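# predicted model, plus sequence, below.
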Amino acid sequence: MEFAAPALAVADWRRRVFALYQSVRAESDPAAAHALWRAGRDDLLMHHPASPVPEDERAAYGGAPVGEYRPELRFDAVIDTEVKRDRWEFESATDGVIPFSLIGVLHLPAVGDLDVWWLESYGGGIFVPLKDALAGRSTYGGGRYLIDTVKGADLGGDLGAGRLVVDLNFAYNPSCAYSPEWTCPLAPATNKVDVELPVGELSG
């Protein structure tokens, strides 16, 4: 694939991510959806011009290491909106300050609580990062992403009823895990859990 400008490559990457998650949501079997997601993400990481994997490393890159699917780590979770309003601002080296507002919290049994953030920049979006007890060892030290709707990472859920599908098996590394050329919002303290989660994308 070749594009006239890097911006068009990024736009195509996002289009493909949106399509991938649409296919994931349409699959009734969560394990099959996970396999679909894993294959689609690997294809993008290995072959797409906008991949965060540095271009000179892609030929040798064999895909992201991903843990085995564990169905007990999938939740149809209610967003608890009875929270004190909060604001989080991430200082980006390339995009300035990225502002988020707290809109709720997810209470995940045997895992812990995760804050649900709303991106206040143009367009907006739901953002749920995650940092588990394996961070810095077998998962990325800065934490991973579960939901990032502005980028297409959306597993579904009845938003009218205040619910989100939260499947920890789909946790993935932000682009900055691959290259320092990328700047990514990393999980704040309120999105850190004390359990080990060897699922989703792992460290290489």
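That came through, no problem.
# going forward, measure contacts between C-alpha atoms and count neighbours the same way
OK.
# what's the following helix or strand after the longest helix along the chain?
Scanning the chain for the helix with the most residues, using DSSP state H, yields helix 6-26. Going down the chain from helix 6-26, the next helix or strand is helix 30-47, by DSSP states H and E.
# what sits up against that following helix?
13, 20-21, 23-25, 27, 51-53, 58-59, 61-64, 66, 69, 71, 169-170 (C-alpha atoms under 8 Å, 6 or more residues apart in numbering).
# kindly recompute the last result at 7 Å.
Leu20, Val24, Glu27, Ser51, Pro52, Val53, Arg58, Tyr61, Gly63, Ala64, Tyr69 (C-alpha atoms under 7 Å, 6 or more residues apart in numbering).
# and those residues, which are buried?
Leu20, Val24, Ser51, Pro52, Val53, Arg58, Gly63, Ala64, Tyr69 (16 or more other C-alpha atoms under 10 Å).
# of the residues you listed, closest to Arg87?
Pro52 (28.3 Å; C-alpha to C-alpha).
# what residues are up against the closest residue in space to that closest one that isn't next to it in sequence?
Of all residues not flanking Pro52 in the chain, Ser175 sits nearest, at 5.4 Å (C-alpha to C-alpha, 6 or more residues apart in numbering). By C-alpha under 7 Å, 6+ apart, the contact set of Ser175 is Pro52, Trp182, Cys184.
# can you redo the residues you listed as JSON lines with secondary structure and distance to Ala161?
Converted to JSON lines, these look like this (DSSP: H, G, I helix; E, B strand; the rest coil; distance: C-alpha to C-alpha, whole Å):
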{"residue": "Pro52", "secondary structure": "coil", "distance to Ala161": "35"}
{"residue": "Trp182", "secondary structure": "coil", "distance to Ala161": "35"}
{"residue": "Cys184", "secondary structure": "coil", "distance to Ala161": "30"}
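# what about the strands in this structure?
With strands called from DSSP state E, the chain shows them at 74-80, 87-92, 96-108, 112-119, 125-130, 144-148, 163-167.
# of these, flag the one that's most buried.
strand 144-148 (a mean of 24; mean count of other C-alpha atoms under 10 Å).
# related to what we said a few turns ago, closest one of the buried ones among the contacts of helix 30-47 to Arg137?
Looking across these and measuring by C-alpha to C-alpha, the closest to Arg137 is Ala64, at 15.6 Å.
# burial check on Val193, number of neighbours?
Residues within reach of Val193, counting by other C-alpha atoms under 10 Å, total 17.
# hold the first one in mind and look at this next one:
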Amino acid sequence: MKGFKYIILIGVLLIVGYLVKDLLFNDESYTQAVLKYRENKDLTFRSVTRSPLPDSMRRAFDKLKYYAPTRDFEINADFTPEEHAEPVAMPMTTGTQEPYFVKGKASFELDGQTHTVTLFQKAGSVSDTLFIPFTDQTNGFETYGGGRYLDAIPNGQTIVLDFNKAYNPFCAYNPEFACPMPPAENRLKAKIPAGEQTFAK
């Protein structure tokens, strides 16, 4: 009987060890995927044809500045779809407006509070990817003062908001670009120290 208990204990330890190893492996795989995503973006910024940077800045460009990836800001949110017949006029940094459809809202918990953001789709787009322009309490300090963007794809009534992939609008690098301005409902009362930081010119 005593030997049988040892066998059960060893079995439990092996299962726990496997689960811990699997968790660590998944975290490492996730981190590597985010770093690869950022590496590819840096390559785009060095490209002659695809970079938003003025040519003089592009030639001197090394890499963008990011927060270290963390699964804490890969957030599973509740998604509530919305369908509107008419688009809303999204204000742009140039003083113009462009049509975007409201596609739904995502709600999530962070720092003990519930936060909600509105998701948009540019008029004419057929992509399943939705657009989230937002601000948070890092703007103007560690991140671009005008806010940042996030892209996400709903999966039924849930959606993953991966703030490790939050990115600056092109006007953060070049004022000639017209960029959507985050609406009031997407101004988060929380710090999101994840994703892209202020661009050092």
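Received the coordinates, thanks. Remember, predicted model here, so these are calculated numbers, not experimental data.
# what's the TM-score for these two chains?
The TM-score (TM-score structural alignment, normalised by the length of structure 2) is 0.72; 168 aligned residues with a C-alpha RMSD of 2.8 Å.
# can you put the strands of structure 1 in CSV and add distance to Leu197 of structure 1?
Formatted as CSV, the strands of structure 1 follow (distance: least, C-alpha to C-alpha, whole Å):
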stretch, distance to Leu197 of structure 1
strand 74-80, 12
strand 87-92, 25
strand 96-108, 13
strand 112-119, 12
strand 125-130, 10
strand 144-148, 11
strand 163-167, 11
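# out of the ones you listed, nearest to Leu8 of structure 1?
strand 144-148 (20.4 Å).
# which neighbouring elements make contact with the closest one?
strand 125-130 (3 or more C-alpha pairs under 7 Å, 6 or more residues apart in numbering; DSSP states H and E).
# wait, what's in contact with the residue minimising distance to the centre of structure 1?
For structure 1, the residue sitting closest to the mean C-alpha position, by C-alpha atoms, centre = their mean, is Tyr145 at 2.8 Å. Residues near Tyr145 of structure 1 by C-alpha under 7 Å, 6+ apart: Val128, Pro129, Leu130, Ala171, Tyr172, Asn173, Pro174.
# contact partners for the counterpart of the first one in structure 2?
Val128 of structure 1 maps onto Ile132 of structure 2 when the alignment is built from TM-score structural alignment. Residues counted as contacts of Ile132 of structure 2 (C-alpha under 7 Å, 6+ apart) are Thr118, Leu119, Phe120, Tyr149, Leu150, Asp151.
# what does His107 of structure 1 give?
Asp113, Leu114.
# let's see 10 Å
Phe75, Ala77, Val78, Ile79, Asp80, Asp113, Leu114, Asp115 (C-alpha atoms under 10 Å, 6 or more residues apart in numbering).
# likewise for Ile103 of structure 1?
With C-alpha under 10 Å, 6+ apart, Ile103 of structure 1 has these contacts: 79-87, 115-118, 126.
# pretty sure Pro183 of structure 2 sits against Thr135.
Yes: counting by C-alpha atoms under 10 Å, Pro183 of structure 2 touches Thr135, with 8.8 Å between them.
# who touches both of the two?
Counting by C-alpha under 10 Å, 6+ apart, nothing touches both Pro183 of structure 2 and Thr135.
# neighbour count: these two, which is higher?
Each of Pro183 of structure 2 and Thr135 has its neighbours counted (other C-alpha under 10 Å); Thr135 has more, 27 against 15.
# pretty sure the more buried one sits against Pro169.
No: counting by C-alpha under 10 Å, Thr135 of structure 2 does not reach Pro169; the two are 11.8 Å apart.
# overlap of the contact sets of the two?
Common neighbours of Thr135 of structure 2 and Pro169 (C-alpha under 10 Å, 6+ apart) are Tyr144, Gly146, Gly147, Arg148, Tyr149, Met181.
# what do we get in structure 1 for the third one?
Counting by TM-score structural alignment, Gly147 of structure 2 corresponds to Gly143 in structure 1.
# if I pick the nearest residue to its match once chain neighbours are set aside, what's in contact with it?
Nearest residue to Gly143 of structure 1, sequence neighbours excluded (C-alpha to C-alpha, 6+ apart): Lys131, at 4.2 Å. Applying C-alpha under 10 Å, 6+ apart to Lys131 of structure 1 gives the contacts 114, 139-145, 171, 186-197.
# now swap in Pro54 of structure 2 and tell me
Val48, Tyr173, Asn174, Pro175, Glu176.
# ok, Gly62 of structure 1 next?
Asp42, Asp43, Leu45, Met46.
# that one maps to what in structure 2?
So, by TM-score structural alignment, Gly62 of structure 1 is matched to Asp62.
# could you check how far that match is from Ala166 of structure 2?
19 Å (C-alpha to C-alpha, to the nearest Å).
# do the same with Phe177 of structure 2
18 Å.
# not counting its neighbours along the chain, what's nearest Cys176 of structure 1?
Trp182 (4.7 Å).
# how far away is Glu196 of structure 1 from Ala133 of structure 1?
Counting by C-alpha to C-alpha - Glu196 of structure 1 and Ala133 of structure 1 are separated by 5 Å.
# list residues touching both of the two?
Thr139.
# so for these two, which sits in the more crowded spot?
Ala133 (17 against 14).
# residues contacting the more buried one?
Here Ala133 of structure 1 is in contact with Thr139, Gly141, Gly143, Lys192, Val193, Asp194, Val195, Glu196, Leu197, Pro198 (C-alpha under 10 Å, 6+ apart).
# many thanks, have a good one.
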